[in-house]
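A.B. asks: coords below, sequence missing:
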């Protein structure tokens, strides 16, 4: 009998925590000025143009909000040939309420590890740069979430990064975003466990 109680308890626990596994949300941005010195890289004026998975669907538009960030200091390499920036800084995604996007700060956090600044040399001798880094911070619906971002600059021609360029496109993805109703489902599961265990213990004592 006790084995059955333990099995039922495990099943009720698994259901709400399976729902808590959540999903992912992906944001796309374009444009904006990427400035850099040995003190760090900073993105300003980049426009949020798409959000996939926020509320379950794809939202697109020419101006849904903004994406901005700053990194820590240059810790290795160079601005021209590629290098590594320290963790820290700030990363913010804000919506303007258009098309189902929340109005206000959607994510506010920072880089959790080294930020990689990579020089890409194309076959014709021209260059692009990519910035990649992992993130952690506060989600607009509450709680802390983790993610990663990749930002691609426009082609800088045969020259190298001179302290300022434009972002061509960027993609930022967050995982383990709680599904709506997860907390209430978890609470329901815990209440059910209490009732099941109480009834089974009463049966064992009788």
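C.D. replies: It's in. Here the structure is a predicted model, which means the values were calculated and not measured. Numbers count the residues shown, from 1 in each chain.
A.B. asks: from now on I want contacts and neighbour counts done on CA atoms only, so please keep to that.
C.D. replies: Noted.
A.B. asks: list the contacts of the longest helix seen in the chain.
C.D. replies: Counting residues, the longest helix found in the chain (DSSP state H) is helix 182-205. Contacts with helix 182-205, where a contact means C-alpha atoms under 8 Å, 6 or more residues apart in numbering, come from 1, 5, 8-9, 12-13, 15-17, 19-20.
A.B. asks: try this one next to it:
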């Protein structure tokens, strides 16, 4: 029983999400209309995806769309409740796979702030946490590890107040995808527990 417990604890530790050493993943967009009274959304007029980048790799063009809807506004906390979603879709150009590049939901309260800079420009900034899935083909195109195909991360959406040009930035990426070696190690451990238990039962019957 004690051995079984230790193996189960080890399995949980092995399968626990781990920080993946990955560069910040950034999507640039333009246009679209962000509006709403109880939540922010550009679903009625999605923004155009114009760039996908990470350190050392940049893909530009008319690449697809960026669409998001936040959770509902909460007057008591002056923030948006967790909930809502974000979907980034590719049209298959620029060497990117056609279809959904990233799909996820906001998992923490989100703030929406207007920041003014010394040069006279200003931008709206939405900050929250997100959990979702990235296309393995997208990660391959950017030279990123497939281990982060499912992850949680900080998310910052910035929109220039004058031009409507903005970015979606993912940082502090934490993978939810156990590596194959980890799964194999857990399988060996559980197999050993099962074998030991069978031997114990067999020895008990022979007494």
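C.D. replies: Perfect, I can see it now. Quantities reported herein were computed from a predicted structural model and do not represent experimental measurements.
A.B. asks: ok so, going back, ok, and for the longest helix of structure 1, which residues are buried?
C.D. replies: By 16 or more other C-alpha atoms under 10 Å, the buried positions in helix 182-205 of structure 1 come out as 182, 185-186, 189-190, 192-193, 196-197.
A.B. asks: quick revisit: would you list the buried entries among the contacts of helix 182-205 of structure 1?
C.D. replies: 5, 8-9, 12-13, 16, 19-20.
A.B. asks: who are the neighbours in contact with residue 89 of structure 2?
C.D. replies: Per C-alpha under 8 Å, 6+ apart, neighbours of residue 89 of structure 2: 64-66, 98-102.
A.B. asks: distance from the chain centre to the helix or strand containing it, please.
C.D. replies: Using DSSP states H and E, residue 89 of structure 2 maps to strand 84-90. Remark: strand 84-90 of structure 2 is offset 11 Å from the chain centroid, using C-alpha atoms, centre = their mean, to the nearest Å.
A.B. asks: any idea how many residues pack against residue 64 of structure 1?
C.D. replies: 23 (other C-alpha atoms under 10 Å).
A.B. asks: meant to ask about residue 140 of structure 1
C.D. replies: Applying other C-alpha under 10 Å, we find 16 residues neighbouring residue 140 of structure 1.
A.B. asks: I'd say it and residue 109 touch.
C.D. replies: No - with contact defined as C-alpha atoms under 8 Å, residue 140 of structure 1 does not count as touching residue 109 (11.1 Å).
A.B. asks: on that earlier part again, tell me which two of the contacts of residue 89 of structure 2 sit farthest apart.
C.D. replies: Using C-alpha to C-alpha, the contacts of residue 89 of structure 2 span at most 13.8 Å, a distance reached by 66 and 98.
A.B. asks: ok, the two, which is more surrounded?
C.D. replies: Just comparing residue 66 of structure 2 and residue 98: by other C-alpha under 10 Å the higher neighbour count belongs to residue 66, 28 against 16.
A.B. asks: which stretches in structure 2 count as helices?
C.D. replies: Using DSSP H, helices in structure 2 cover 2-15, 136-142, 180-206.
A.B. asks: what's the average distance of the first one to structure 1?
C.D. replies: After superposition onto structure 1, the average distance of helix 2-15 of structure 2 to its aligned residues comes to 4.4 Å, using mean C-alpha distance after the TM-score superposition for structure 1.
A.B. asks: and that helix, how far out from the chain middle?
C.D. replies: Relative to the chain's own centre, helix 2-15 of structure 2 is displaced by 27 Å; criterion: C-alpha atoms, centre = their mean.
A.B. asks: same question, stretch 46-66 of structure 2
C.D. replies: Distance of stretch 46-66 of structure 2 from the chain centroid (C-alpha atoms, centre = their mean) equals 17 Å.
A.B. asks: return the set of buried residues in that stretch.
C.D. replies: 46-54, 59, 63-66.
A.B. asks: before we move on, back to that, save the buried residues of helix 182-205 of structure 1 as TSV, and put in distance to residue 176 of structure 1 too.
C.D. replies: Putting those into TSV (distance: C-alpha to C-alpha, whole Å) gives the following:
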residue	distance to residue 176 of structure 1
182	12
185	16
186	16
189	20
190	21
192	25
193	25
196	30
197	31
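A.B. asks: just those residues now: which is nearest residue 114 of structure 1?
C.D. replies: The closest of the buried residues of helix 182-205 of structure 1 to residue 114 of structure 1 turns out to be residue 182 (C-alpha to C-alpha; 32.9 Å).
A.B. asks: show me what residue 34 of structure 2 lines up with in structure 1.
C.D. replies: In structure 1, the residue paired with residue 34 of structure 2 according to TM-score structural alignment is residue 36.
A.B. asks: sorry, wrong one. I was asking about residue 116 of structure 2.
C.D. replies: By TM-score structural alignment, residue 116 of structure 2 lines up with residue 121.
A.B. asks: I'd assumed residue 155 was in contact with that match.
C.D. replies: No - in this structure, residue 121 of structure 1 is not within contact of residue 155 by C-alpha under 8 Å, at 9.7 Å.
A.B. asks: please enumerate the shared neighbours of the two.
C.D. replies: By C-alpha under 8 Å, 6+ apart, the residues touching both residue 121 of structure 1 and residue 155 are 127-128.
A.B. asks: comparing these two, which shows the higher neighbour count?
C.D. replies: Legend: neighbour count by other C-alpha under 10 Å for residue 121 of structure 1 and residue 155, higher for residue 155 (20 against 14).
A.B. asks: all strands of structure 2, in order?
C.D. replies: Here structure 2 has its strands, by DSSP state E, at 18-19, 25-30, 47-54, 57-70, 73-74, 79-80, 84-90, 99-106, 111-116, 122-134, 150-160, 166-175.
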